[in-house]
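Engineer: Would you be able to build a 3D model of this:
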Amino acid sequence: MSRRTLSILMLGLLVLVLSGCNPTTASPIGPDATGIWDKYLVWPLSWLIKESALLLGGSFGLGILVATILIRLLVLPLMVKQIKSSKKMQELQPELQKIREKYKNDPQKAQQETLLVFQKNNVNPLAGCLPLLVQMPILIAFYHAIIRTPEIKTHTFLWMSLGEKDPYYILPVIAAVTTYLQSKMMGTTMQNNPQMQMMLVMMPLMILAIAVTLPSALSLYWVYGNLFTIVQTYFLYRDSGKELRPKEGASK
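Structural biologist: Predicted coordinates:
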């Protein structure tokens, strides 16, 4: 199973989990929250968004931005590892393409040879899924924090109510587009792999399907996170490109 296939399955699981959640009937979250989930995930996120909004003129939309940046900084080591893994996979694409062509009539042999290439280069093709695994409980906790915090749920930011779906579907579309751009930046050599090309399209569609059914605040968090990752990826890839480029005069 490829890394992107696993990502699609995890996102599908996220849709099922969120669709099964019904925090509207749960009590509002507060400092007296009990239980590991409420006390250590939902309430801290609710508190962080509210305190950030307080410092930014009462805007919960900006409070979500601050919370997103802080969360992304916490998982930054995992994201850096994911980007390095993606970069290594790109470097191996010519060799993997040769294997696919050589053993196109023998999928089992092609898989064996591919695994040998991964082992030889110390690459784990599923390593890039770890950030998504970590962010899944954060997304679900975010959902609960939004719905169970009246101040956030009823707040209006730009054209939308944060606790309601985007009435114009603008944020879901932006979330899908930025997801596509993010995936494209992290897999620029996928044009030779039809399966990867399909996943490149399916991932944004999955995000769109999620975003149109959930509160705008969650879509806002997703857009902020995607933009953060796009900027982060640009600088990390640019720096790695400088490292790989031969120094001037080295070949003379």
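
Engineer: make it CA atoms for all contacts and neighbour counts henceforth
Structural biologist: Will do.

Engineer: Show me which residues of whichever helix in the chain runs longest are buried.
Structural biologist: Counting residues, the longest helix found in the chain (DSSP state H) is helix 216-244. Across helix 216-244, burial judged by 16 or more other Cα atoms under 10 Å covers 216-230, 232-233, 237.

Engineer: quick one: that helix to chain centroid distance?
Structural biologist: Taking Cα atoms, centre = their mean, to the nearest Å, one finds the center of helix 216-244 at 10 Å from the center of the full chain.

Engineer: elements contacting that helix?
Structural biologist: Under the contact criterion of 3 or more Cα pairs under 8 Å, 6 or more residues apart in numbering; DSSP states H and E, helix 216-244 touches helix 60-74, helix 76-102, helix 130-147, helix 170-185.

Engineer: Of these, which is nearest L16?
Structural biologist: With Cα to Cα, the closest approach to L16 among the helices and strands packed on helix 216-244 belongs to helix 130-147: 11.1 Å.

Engineer: Who are the packing partners of that closest one?
Structural biologist: The elements that helix 130-147 packs onto, with contact taken as 3+ Cα pairs under 8 Å, 6+ apart, are helix 3-20, helix 43-55, helix 76-102, helix 150-153, helix 216-244.

Engineer: run this one through as well so I can compare:
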Amino acid sequence: MKKKNSILQYIIVFLVVYLTLSFFLKPGQEETSISGADFDVIVKKEFSVDELVTVQIRNNTETDTTIKSDCPQEPLTVYNKQKGEWTQITSTRENGCEDSRDTTIKPHEKAIISYQGWNHALFGETGTYKVELTIEPSIPIQTPVQPEIKTISYVSNEFEIKPQGWFGWLWSAGFYQPIYNALIYITSVIPGNDLGLAIIILTLIIRTLLLIPSHRSLKSQRKIQELQPKLNHIKEKHKGNQEMIAKETMMLWKEHKVNPLSSCLPLFIQLPFLIAIFYVIQGGLNPDNVHLLYGGLKSFSLSSINTNFLGILQLKEVNVFVLPLIVGGLQFFQMKLAMMRSKKKKEAQGKEKEKGNEMEMANKMMIYIMPVMIAVFTASVPSGVGLYWAVSTTYGIAQQFIVNKQVTTESSKVRVIKK
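Structural biologist: Next comes the predicted model:
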């Protein structure tokens, strides 16, 4: 039963991380009916302060349309309503234009335009906004009033920038900003401002802060594994009587000071850190986010950060092959280590193994399936997140070695006393 629970823990953690990131990454545009115009410019009706503003553009024509990048100037034209009048606002991006590309939209398809790099400068104040797309028509248009129309403008719906809610404030003040500032500070004092080394150091700090609850969790999991023969004996003894099985199981856990729920806690404690690391690496390194830095760090130039780790791994980009294989391999080794029993235990429990054959097969399947799931996840996020996961898993492997040795020693002492 407990092995089944440990498998479920891995699955639940993976799903929570994956679904959470998928939810927050999704632009969340609200669909409207096609206006009949050549282009629809659609913006979500409400954003909170510091929430990334994105614009959906739908091409209703029969030809490809290219929206040229004006970087370092913001994409599209932005207006803010001030005292009942629309006023154009502008911003110049300090860096990141080397990654900027023109956007080509095929007939009857959509594209998302992001304000990453300009977001706080343009939408850092509450109020009402709209954006305007200006393009050149593929075929020159003439009217009696104007001999030739060179550009056509398409205006979006109005949208509101609202104050940050309590959850957003708690997330930003409690997790994102501290991790963001810690990472930038470590990067600023490392020679060469190496982001990769900073991620490694920050990961070790985070895992060390979580050392006590994590250590208790691993010991609890290991003890439950050691108690598996006794749990199987209880199930066999009271077969069909769920009440007695539950009662004696609880007594067994109490006797050996095992809390089955404690093994879940550190896994979920790490989730906010993982998600915060993701957002820091994804968008936190552009100068538009300098307002989130504490005091003296505001003078540090974010453009000086070296994101090319060891000259082979670009931490802001997705690595599809090598890093996922490394992370998946480390995850496989950690799971193998966590489910490994001592040789003597296996020999003494030969008969019990036959009874739990189905569970053993399920465990073996998960040892292979879970690393694949983690590898797929790593292949879909910036490499910096994968580096964090790899270092965190390596730390977990070292911790698992120590826990396995401790629990085995404690079990040996208990057997000697009983003799």
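
Engineer: Let me see the TM-score of these two.
Structural biologist: TM-score for the superposed chains, counting by TM-score structural alignment, normalised by the length of the first structure: 0.82, backed by 244 aligned residues with a Cα RMSD of 3.3 Å.

Engineer: so where is stretch 202-215 of the second structure in the first structure?
Structural biologist: With TM-score structural alignment applied, stretch 202-215 of the second structure matches the range 67-80 in the first structure.

Engineer: post-alignment, the longest helix of the first structure versus the second structure, mean distance?
Structural biologist: On superposition with the second structure, the mean distance recorded for helix 216-244 of the first structure (mean Cα distance after the TM-score superposition for the first structure) is 1.5 Å.

Engineer: Taking helix 60-74 as reference, get the angle to that helix.
Structural biologist: Interaxial angle of helix 216-244 of the first structure relative to helix 60-74 (axes from the mean of the first three to the mean of the last three Cα atoms, to 10 degrees): 40 degrees.

Engineer: still on that earlier bit, take the helices and strands packed on helix 130-147 of the first structure and lay them out in CSV including distance to K120 of the first structure.
Structural biologist: Formatted as CSV, those follow (distance: least, Cα to Cα, whole Å):
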stretch, distance to K120 of the first structure
helix 3-20, 19
helix 43-55, 42
helix 76-102, 11
helix 150-153, 50
helix 216-244, 20
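
Engineer: and of these, who's closest to V117 of the first structure?
Structural biologist: Closest approach to V117 of the first structure among these is made by helix 76-102 (7.9 Å; Cα to Cα).

Engineer: Return the distance of the closest one from the chain's centre.
Structural biologist: Mean-position distance between helix 76-102 of the first structure and its chain equals 18 Å (Cα atoms, centre = their mean).

Engineer: Tell me which other helices or strands that helix touches.
Structural biologist: Counting contacts by 3+ Cα pairs under 8 Å, 6+ apart, helix 76-102 of the first structure is packed against helix 107-120, helix 130-147, helix 216-244.

Engineer: Turn the ones you listed into a markdown table, including distance to I71 of the first structure.
Structural biologist: Below are those laid out as a markdown table (distance: least, Cα to Cα, whole Å):
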| stretch | distance to I71 of the first structure |
| --- | --- |
| helix 107-120 | 31 |
| helix 130-147 | 9 |
| helix 216-244 | 9 |
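
Engineer: Please name whichever of the ones you listed is nearest to R100 of the first structure.
Structural biologist: Closest approach to R100 of the first structure among those is made by helix 107-120 (6.0 Å; Cα to Cα).

Engineer: which other helices and strands contact that closest one?
Structural biologist: Helices and strands touching helix 107-120 of the first structure, as assessed by 3+ Cα pairs under 8 Å, 6+ apart, comprise helix 76-102.

Engineer: The helix it packs on against the second structure, how far on average?
Structural biologist: Once the two models are superposed, helix 76-102 of the first structure sits on average 2.2 Å from its counterpart in the second structure (mean Cα distance after the TM-score superposition for the first structure).

Engineer: what inclination does that helix have with respect to helix 170-185?
Structural biologist: Taking the same axes, to 10 degrees, one finds helix 76-102 of the first structure and helix 170-185 inclined to each other by 60 degrees.

Engineer: The closest residue in space to Y79 of the second structure that isn't next to it in sequence and Q82 of the second structure, how far apart?
Structural biologist: Among residues not flanking Y79 of the second structure along the chain, Q88 sits closest, at 4.3 Å (Cα to Cα, 6 or more residues apart in numbering). Q88 of the second structure sits 10 Å away from Q82 of the second structure when distances are taken as Cα to Cα, to the nearest Å.
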